[in-house]
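Asks: mind looking at a prediction? Sequence and model below.
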Amino acid sequence: MSHRRPLLKGDISFSNPAVRAWLYQIIAVIIVAGIAIYLIHNTVTNLSNRGITSGFAFLDRSAGFGIVQHLIDYEQGDTYGRVFVVGLLNTLLVSALCIVFASFIGFFLGLARLSDNWLLRKLSTFYIETFRNIPPLLQIFFWYFAVLRNLPGPRQAVNAFDLLFLSNRGLYIPSPQIGEGILAFIAAIAAALIISAGLFRYNKMHQIKTGQLRRTWPFALCLLILLPIAAQWVFGAALHWDVPALRGFNFRGGMVLIPELAALTLALSVYTSAFIAEIIRAGIQSVPYGQHEAARSLGIPNPVTLRQVIIPQAMRVIIPPLTSQYLNIVKNSSLAAAIGYPDMVSLFAGTVLNQTGQAIETIAITMSVYLIISLTISLLMNIYNRRIALIER
C-alpha cells in the first residue's frame, strides 16, 4: 500500500505536478533560447570573418542590372530598394492574374462536371484529372518552351488590326497614357456607380413592398457607358494610346506581356483551376437535394435556382478550401525563377543575393513578403466567409 503525501495549496516541492509542469516549460524555454543565441552568435562570427556586414544599408546601393518587365519606372542605376518594389509588383501581378483566371475557369469546370450533358461532363473530367496530376513546374516548362518559344519572330509576328502583335518576344499591346479628361472620367464612373447602387436599393424595396420586379441593370449599363462618354466629350479624352510599331528587329512603344509572364499565368491558372473545379463541385453537392426540388416545385428556372438558392448555400463550404488554393497560387508563383520571370524570388533572393552577399537579409525580406501576402489573403477571405455564413438561431 503506497503512502502519498497530500498536496497542499502552497506546496512548491517537485512532487507537485503543477510545479513540475512549470519547471519543464522553463527548462524548454532556456534550451530554445540557448540554441537561438548560439546560432545567432555563430552567424555573426562567420559573417564578420568573411567581411560581410549585416543590415539593410545595401538597399540604397545601385543595382546596376536591367529588368525586362517592370510596372514602375526602372533603370539600371536604380537602387536595390527599387528592385525590391519591382519584384514585389511583378509577384502581385502574376498572383492576381492567376487568381482571377483560375477562379473563372474552375467555376465553369465545376458546373460542367455536374452537367447533364455527357460530352461536357466527360471533357471537364478529363481536364481536371489531367492537369491536377501534372506538377506545376512541368506545366510551366511546357507552356514556355514548347508553346510560347515556338511562336514566330517579331518580323513574322501575328498581327491583329495593327494594334496587337504576338511573337516569341511577347504580346505587344497599346499602352494607355493619361489625358486631360481623366479626373472627369473617373468622376463620371463614380457617379454612375452611386446612382446605380441607389436605384438598385430603391427597386429592391419596391419589390419587397409590392412584389413587382424591376430590372436595374439596363439603366445602370446605360449610365456606365453614356456618362463617361459625355465626360470625355466635354472635358477631353481621359486616355491616349501609345500603339506599338515594328522598328528594326523588335517592336517599340506600347506595352509588352513577356512570354515568361504568359507561361507562368497559363500554367498556374490551368493547374489551380482543376482543384478549384473540384471544390466548386463538392460545395454544390453539399447542398441538400431537397433545395433543388423545392425550387423546381415553385417553377424557378434552373439558372435562377443555381444562382439564388444553391450557390449562396454552397459558398460556406467552398470558401475555406478555396482560400488554400489562392495561397497555393501565391506560393507557386515563386516557380517563376525557373523560366526567368522577374518576381521576388528571381530578383531579390536570386540576383540581389548573388551581387550583395546579404543572404540573411534578402531571404528574410522575401519570406516576410510572402507571409504578409498570404496572411492578407486569409484575412480577406475569412472576413468574406463570416459575412456569408449561415447564422443558426
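Replies: Cool, got the structure.
Asks: okay, CA-based contacts and neighbour counts for the rest of this
Replies: Noted.
Asks: for Phe58, give its distance to Ser368.
Replies: Distance of Phe58 to Ser368, computed by Cα to Cα, to the nearest Å: 18 Å.
Asks: looking at those two, which one has more neighbours?
Replies: Neighbour count, other Cα atoms under 10 Å: between Phe58 and Ser368, Phe58 has more, with 18 against 12.
Asks: the more buried one: what secondary structure?
Replies: Following DSSP: H, G, I helix; E, B strand; the rest coil, the label given to Phe58 is helix.
Asks: where along the stretch 51-200 of the chain do the strands fall?
Replies: 158-160, 164-167, 170-173, 175-178 (DSSP state E, counting those that start in this stretch).
Asks: can you say which of these is nearest to Thr91?
Replies: strand 170-173 (18.2 Å; Cα to Cα).
Asks: so what secondary structure elements neighbour the closest one?
Replies: Using 3 or more Cα pairs under 8 Å, 6 or more residues apart in numbering; DSSP states H and E, the elements in contact with strand 170-173 are strand 164-167, strand 255-257.
Asks: let's bring in a second model and compare:
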Amino acid sequence: MSTLTDPPQGSFRLSMLLNDTRYRSMTLQVIAAIILALALAYLYSNLAANLRAAGLNISFGFLSSSAGYDINQTLIDYNSQSSNLRAALVGILNTLLVAFLACITATVFGVIAGVLRLSNNWLVRKLMAGYVEIFRNIPVLIWIIIIFTIMTAVMPSPRDFKGDTPAASMLFDLFAFTNRGVYIPGPYFTRGFGGGEGSAVNWVLVIATLLASLFATRFMTARANRIQEATGVRPNTLWSNLAIWILPIIIFCLIFGLTWDIPVLKGFNFGGGIKIGGPLIALWFALSIYTGAFIAENVRAGIQAVSKGQTEAAAALGIRPRRVMSLVVLPQALRVIIPPLISQYLNITKNSSLAIAVGYADITATLGGITLNQTGRAIECVLLLMLFYLLISLTISAVMNVYNNSMKLKER
C-alpha cells in the first residue's frame, strides 16, 4: 500500500515561480500588477505631455475664485459672489436631495405596483401591468420634460392668486401650488438656534437625542425578538417605539419655540415659507415613476420566488391575507428584491444628472456646466464629477450591501 507524503523541501529556485503551484498564482498577479502600473504611467505621461504641448496644466485653483452666477434653489447660503467650490457644494446637496427623495418615492411606487401586479382583481392587475410597461419603456428624459411642461402650463401663476380664479387659491391658507413650484410652511425656532456657541451646543444635543432614540428603538426591537424566541409571543413595540421618537421631538419643540413661517403673496411672487421649485418637482416625480416601474418588476419577481407553501401555511394558521403579505411573504422576498434594488438606487443617482434639461441646479449643471464653461477647466471639472458620482455610488452600494447581508439566511 502506498502512502502520500509531502514533497521534499529543497532550496528555492527562480524556476519555481512559474513551475511550482505554490508560487505560480502569486507570480502571475505580480506580473499583471506591474503591467497595469506601466500602462497607467504611460497614459499619465502621455496626457501630461499633450497638456504641456497645448499650454495647459491641471490646477484646481479656480475653485476658490468667484462663481459669478446665481442658483435658483439652494439648501445653504449662496450668492453670485460665492466661490466655485461653494457653487459645487450647492450642486452636490441638490443632487443628494433629489436622489434621496426619488429613492424613497420610487420604492413606495414600486412596492405598491409590484404587489398589485399579483392581485386577484383583473382590472387592478392589468392597470399595474400597463403602468410598468409604459413608464419603463419611455426614456426618463422625456418624462422629465413632459411633467415639467404640464406643470408650467396647467398650474396658475403667482399673480393669479390676487384675483378670484378658483384654481388659484391656497390650500388651507397654507400651501400654494403655482407654475413656479409649491410653497409650503417652513418651520423655525424662535430661540436656541440663532447662532453662537449656545446654538452649536443645542444642535449637538438634538443630534445626540436622535441617536439615543435610534439605539433605544433597536434595543426594544431586539428585546422583543428575544422574548419571541423564548416564549413564541412577540410583545407589541409599535407604541413604545413611536413614543421614543415623538416625545423628545415634542419636548424640543416646546423648549426652543417651534414656529411656522407661512407663505404670503408679495407682489408677483410668494414670500416666506419653503419653496419647492418646479424643476425639482418634475425631476423628483419623473425619476420616481420611471424607476418605480423597474422596482415593481423586482418586487413581483421576489414575491413569486417565495414558495406558495409559505402562503398556504400562513392561511392555515388563520392569518389574514394582508398580514400574510407583510409578515410572511415580503420579508422572505426581500432576499431576492434587495440586490437589484441597489442597482435601481444607483440609476436614480446617475439619472439625476438629467436635471439640466429643466434648469435644476445639480452638480452636473453647476460644476459640469456653468463653472466648466466660465473657467475652461474641462479636465478638472470632469474629473471632479467622476469622483463625486463614483463616491456616492460606492457609498450607496456599501450601505445597501450591509442591509442585504443582514437579510440573508443565517445557518444556526
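Replies: Everything's here; your move. Quantities reported herein were computed from a predicted structural model and do not represent experimental measurements.
Asks: out of the helices and strands packed on strand 170-173 of the first structure, which one sits most buried?
Replies: Highest mean neighbour count among these (mean count of other Cα atoms under 10 Å): strand 164-167, with a mean of 22.
Asks: still on that earlier bit, let me have the helices and strands packed on strand 170-173 of the first structure in CSV, adding distance to Pro152 of the first structure as columns.
Replies: Putting those into CSV (distance: least, Cα to Cα, whole Å) gives the following:
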stretch, distance to Pro152 of the first structure
strand 164-167, 5
strand 255-257, 16
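Asks: what's the closest of these to Gln285 of the first structure?
Replies: Checking those against Gln285 of the first structure by Cα to Cα gives strand 255-257 as the closest, at 39.1 Å.
Asks: so that closest one matches what in the second structure?
Replies: Under TM-score structural alignment, the counterpart of strand 255-257 of the first structure in the second structure spans residues 274-276.
Asks: after superposing, tell me the mean distance of that stretch to the first structure.
Replies: Superposed on the first structure, stretch 274-276 of the second structure shows a mean distance to its aligned partners of 0.9 Å (mean Cα distance after the TM-score superposition for the first structure).
Asks: hmm, who's touching that stretch?
Replies: Gly181, Val182, Tyr183, Ile184, Pro185, Gly186, Pro263 (Cα atoms under 8 Å, 6 or more residues apart in numbering).
Asks: residue contacts, the aligned partner of Asn120 of the second structure in the first structure?
Replies: Using TM-score structural alignment, the equivalent of Asn120 of the second structure in the first structure is Asp116. Contacts for Asp116 of the first structure (Cα under 8 Å, 6+ apart) come out as none.
Asks: just to revisit the earlier point, any chance of the strands of the stretch 51-200 of the first structure in a markdown table, plus distance to Phe126 of the first structure?
Replies: Formatted as a markdown table, the strands of the stretch 51-200 of the first structure follow (distance: least, Cα to Cα, whole Å):
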| stretch | distance to Phe126 of the first structure |
| --- | --- |
| strand 158-160 | 31 |
| strand 164-167 | 30 |
| strand 170-173 | 30 |
| strand 175-178 | 38 |
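Asks: what about Glu411 of the second structure, neighbour count?
Replies: Here the number of neighbours of Glu411 of the second structure (other Cα under 10 Å) works out to 4.
Asks: secondary structure element holding it?
Replies: Assigned by DSSP states H and E, Glu411 of the second structure belongs to no helix or strand.
Asks: how near is Tyr44 of the second structure to Ile184 of the second structure?
Replies: Separation of Tyr44 of the second structure from Ile184 of the second structure (Cα to Cα) stands at 51 Å.
Asks: Pro342 of the first structure matches what in the second structure?
Replies: Aligning on TM-score structural alignment places Pro342 of the first structure opposite Ala361 in the second structure.
Asks: quick revisit: among the contacts of stretch 274-276 of the second structure, name the buried ones.
Replies: Gly181, Val182, Tyr183, Ile184, Pro185, Pro263 (16 or more other Cα atoms under 10 Å).
Asks: the fourth one touches Val264, doesn't it?
Replies: No. Here Ile184 of the second structure lies out of contact with Val264, judged by Cα atoms under 8 Å, at a distance of 10.1 Å.
Asks: mind putting the buried ones among the contacts of stretch 274-276 of the second structure into a markdown table with distance to Thr149 of the second structure?
Replies: Shown next, in a markdown table, are those (distance: Cα to Cα, whole Å):
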| residue | distance to Thr149 of the second structure |
| --- | --- |
| Gly181 | 12 |
| Val182 | 15 |
| Tyr183 | 19 |
| Ile184 | 22 |
| Pro185 | 25 |
| Pro263 | 24 |
